[in-house]
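*Asks:* just to be clear, the model below is a prediction. Sequence and coordinates:
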Amino acid sequence: MLGDEIVSRINQLGMISETPQHLARIFLSPEHRTAADLILSWMRDAGMAAHLDAIGNVCGRYEGDRPGLPCLMLGSHYDTVRDAGKWDGPLGVITAIACVGDLNRRGVRLPFAIEIVGFADEEGVRFASTLLGSRAVAGTFDAPVLDARDHDGVTMREAMVQFGLDPAKIGTAARARRELHAYVELHIEQGPVLEQQDIPVGVVTAIAGATRLTASLSGMAGHAGTVPMALRRDALAGAAECITALEQFCKVDGAGLVGTVGVINASPGATNVIPGRVSFTLDIRAPTDPHRKRAVAEIVQRIEAIAKRRELSLQIDVTHENRTVPCASWLKAQVAEAVAAEGYSVFELPSGAGHDGMAMIDIADVAMLFVRCRGGISHNPAEHVELADADAGARVLLRLIENFRPRADGGSERS
């Protein structure tokens, strides 16, 4: 039962943290190095040649029936958010290693190689830029990020040197499209849908794109006791109306649109002072890019109207934008076949969260397999996958690998 091995290793990796009180394994930290060394040892035990690449990704290769063949690449990330759960990211890496270990024990070699990549930084916690490991592999790493600073003022460039990596060699991590048949990622769902459906695995249709904005409203600060309500230009009250408008718009949409305000800052921030300036973030996601872009435009118009009516000045800026990444139909079909062959209902669903496939699509067609997580909880210490579900995910992935058929024309749906 592969699930036993997977859960044991999830627990071992979950012990590697900057503090014992909460799980935090941040890019280019000492804990990152310890985790990388442990994962590399598991890759080698599974019969793979393994190394740490130029940005800190852990990379393993299991040759096919002859050396040098293009690969089916499997992967996920092994960094975490702060106060994280154990399963987000590592489940995909550890399950892939368990599958290759099973092939190796049986002496199975396939007409393609298998590569596993544990991406070093997907979460973007330290330098506020996500998908750094997978962007390096895809050849789309953004060099200016090297000058970004963490909370201690350390640049990524400096952190890499301290870690023992050479920033000038990041380009050597890049892979060419001809080297990959496809990229497949197993991941916890991070949502409640599979649990509601009472099924352990799901076939992902697409990774939703996201637009993030920062809005700033400026009114007039004033005394809480002396300014009549009708004469106020309260920036916080205006922000509250904007936030409610966002929520109502997304609820009415009913087609997978989600909107979140995660950060609010009000100033001057005194109990007895009407807030004169408020800034807040918006995160807007949808299953397709046209849908998301239309929604963003409508939401911005509504915020502008609220600001105008309340006589507030508005500054709104896009801070981040990621395209929607569709899972390739030919590859998704093979994931579905593996799910059905293991005796499970084939249930398709989109991913609202971002994943390394968003970067990998630049060099390969991608697909994802979701595994049920208890309560749909993620980015939280309560994150959990049952042993039976971890085993179900492993069996589906192993069946997919053993029956994988490269695209007949050798190309991709994006080429």
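*Replies:* Here it is on my side, so go on.

*Asks:* drop to CA atoms for contacts and neighbour counts, all remaining ones
*Replies:* OK.

*Asks:* residues contacting Asp150?
*Replies:* Contact analysis of Asp150 by C-alpha atoms under 8 Å, 6 or more residues apart in numbering lists 126-127, 156.

*Asks:* what distance do you get for it to Glu158?
*Replies:* Using C-alpha to C-alpha, to the nearest Å, Asp150 is found at 10 Å from Glu158.

*Asks:* intersection of neighbour lists for the two?
*Replies:* By C-alpha under 8 Å, 6+ apart, no residue touches both Asp150 and Glu158.

*Asks:* so who does the residue most central in space within the chain touch?
*Replies:* The centroid of the chain falls nearest to His355 when counting by C-alpha atoms, centre = their mean (3.1 Å). Residues in contact with His355 (C-alpha under 8 Å, 6+ apart) are 76, 122, 131, 207.

*Asks:* then this one, side by side with the first:
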Amino acid sequence: MGSHQDSVIEGGKYDGMLGVALPLLALEALKREGVTLPFGVEVVAFGDEEGVRFPTTLVGSKALAGNVTPDQLEAQDAEGISLREALIAFGCTPEDIPATAREPANTLGFLEVHIEQGPILEQRDHAVGIVTALTGIERHKVTLSGKAGHAGTTPMNMRHDALVGAAEMVLAIDSVLQNTDELVGVVGRLDVHPNAVNVIPAQVTFTVELRSPESATRQYGREAVTAALETVAKRRGLTINIENTYSADAVACADWMMTALEQACTQIGQPAERMFSGAGHDGLAMQALTDIGMLFVRCKEGLSHHPDEAITAEDGEAATRVVMAFLQQLPRP
């Protein structure tokens, strides 16, 4: 059981960390009650689930699943520091990562508790929900190149302004997202060069993230976005490069774990409906090792990736009791 301990810039205190602390509380309570489980339990606190610093993600959970690749360790941050170099500076030994991997034959499953990061549970007035699947996600880095020039002396009709082109592209991406069912996404980062007050922008780099539970929908969105960006670039005399930096297909939660969570909810008197996760989680990596399950906890106004993330103590206790009941129903039939 577990979750991640890293956060996004200006993030809250529950996204990730709730799933680390809550299992510890559940195990502590079971110990006080004298319950002995017929299997071992590891509580894990993963790093780099969010992928904020480096153009990669889920590195901690991929290590446990045995899927960290050498190229991931060479990924560089904005300062040109590789993940490998950062790990060494932190006191880690990257060459020991393969030894972290667990054996599939010795692993029953992976359960993650997480705030919902959406408004559905609050609308249903339910403390918890049972996740059926984790969304598919892909990220792209777009580099748009034009030509710098003097902002006062270059005629408007002779400019190749990368920022103006990027602005039109952001609107084009939003149009694709607004008009495609079950597809969401965002342009979350934009860097302008030379970023001077009186110079026509010569280059803009921005990110595009697409999410959908259906691979075909993400493919359609990707192709529509690519076509729109290339059209804008051609019309404005700009060169464009689109690089895929991350891709993960949707992952289904195990039926037996969903059923066990439902039984646990019933046992403690909590209503719980099944629901899809629009966010990615460490289960995307852990499914390569073992069956996965996930329990959502209601969060105030569905707010996440924000300093005002909040849950109630009552909902936290309900989720803890669900985990306690769930553990006592295992191992798998």
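*Replies:* Yes, it's here. The shown structure was predicted, so the numbers you read here are calculated from the model rather than taken from an experiment.

*Asks:* TM-score of the superposed pair?
*Replies:* The TM-score (TM-score structural alignment, normalised by the length of the second structure) is 0.89; 333 aligned residues with a C-alpha RMSD of 2.6 Å.

*Asks:* where along the stretch 51-200 of the second structure do the strands fall?
*Replies:* Taking DSSP state E, counting those that start in this stretch as the criterion, the stretch 51-200 of the second structure contains strands spanning 110-115, 128-134, 136-145, 184-186, 190-193.

*Asks:* do you know which of the ones you listed lies nearest Ile268 of the second structure?
*Replies:* With C-alpha to C-alpha as the measure, strand 128-134 is the member of the strands of the stretch 51-200 of the second structure nearest Ile268 of the second structure (11.8 Å).

*Asks:* equivalent range in the first structure for the closest one?
*Replies:* Here strand 128-134 of the second structure aligns to the first structure at residues 201-207, judged by TM-score structural alignment.

*Asks:* how much does that stretch stray from the second structure?
*Replies:* Here stretch 201-207 of the first structure, set against the second structure after superposition, deviates by a mean of 1.5 Å using mean C-alpha distance after the TM-score superposition for the first structure.

*Asks:* which residues touch that stretch?
*Replies:* 194, 287, 324-327, 332, 335-336, 339, 344, 346-355, 357-358, 367-372, 389, 392-393.

*Asks:* before we move on, what about stretch 245-257 of the first structure?
*Replies:* Contacts for stretch 245-257 of the first structure (C-alpha under 8 Å, 6+ apart): 258-260, 284-287, 291-292, 299, 302-303.

*Asks:* ditto for stretch 34-49 of the second structure
*Replies:* 1-6, 17, 20, 23-24, 30, 57-61, 281-282, 327-328, 331.

*Asks:* returning to what we had before: restricted to strands, list the contacts of stretch 201-207 of the first structure.
*Replies:* Those of these mapping onto strands are 325-326, 348-351, 367-371, per DSSP state E.

*Asks:* next, work out how far apart Ala233 of the second structure and Ala227 of the second structure are.
*Replies:* Counting by C-alpha to C-alpha, the gap from Ala233 of the second structure to Ala227 of the second structure is 10 Å.

*Asks:* same check on Cys92 of the second structure?
*Replies:* Distance from Cys92 of the second structure to Ala227 of the second structure, by C-alpha to C-alpha: 43 Å.

*Asks:* how about Gly118 of the second structure?
*Replies:* For Gly118 of the second structure, the distance to Ala227 of the second structure (C-alpha to C-alpha) stands at 31 Å.

*Asks:* neighbour count winner among those two?
*Replies:* Gly118 (19 against 13; other C-alpha atoms under 10 Å).

*Asks:* which one in the first structure is aligned with that one?
*Replies:* Checking TM-score structural alignment: Gly118 of the second structure goes with Gly191.

*Asks:* and Gly146 of the second structure, what's its match in the first structure?
*Replies:* Taking TM-score structural alignment, the alignment pairs Gly146 of the second structure with Gly219 from the first structure.

*Asks:* now the helices for the stretch 51-200 of the first structure?
*Replies:* For the stretch 51-200 of the first structure, applying DSSP state H, counting those that start in this stretch gives helices covering 90-105, 132-138, 156-163, 193-197.
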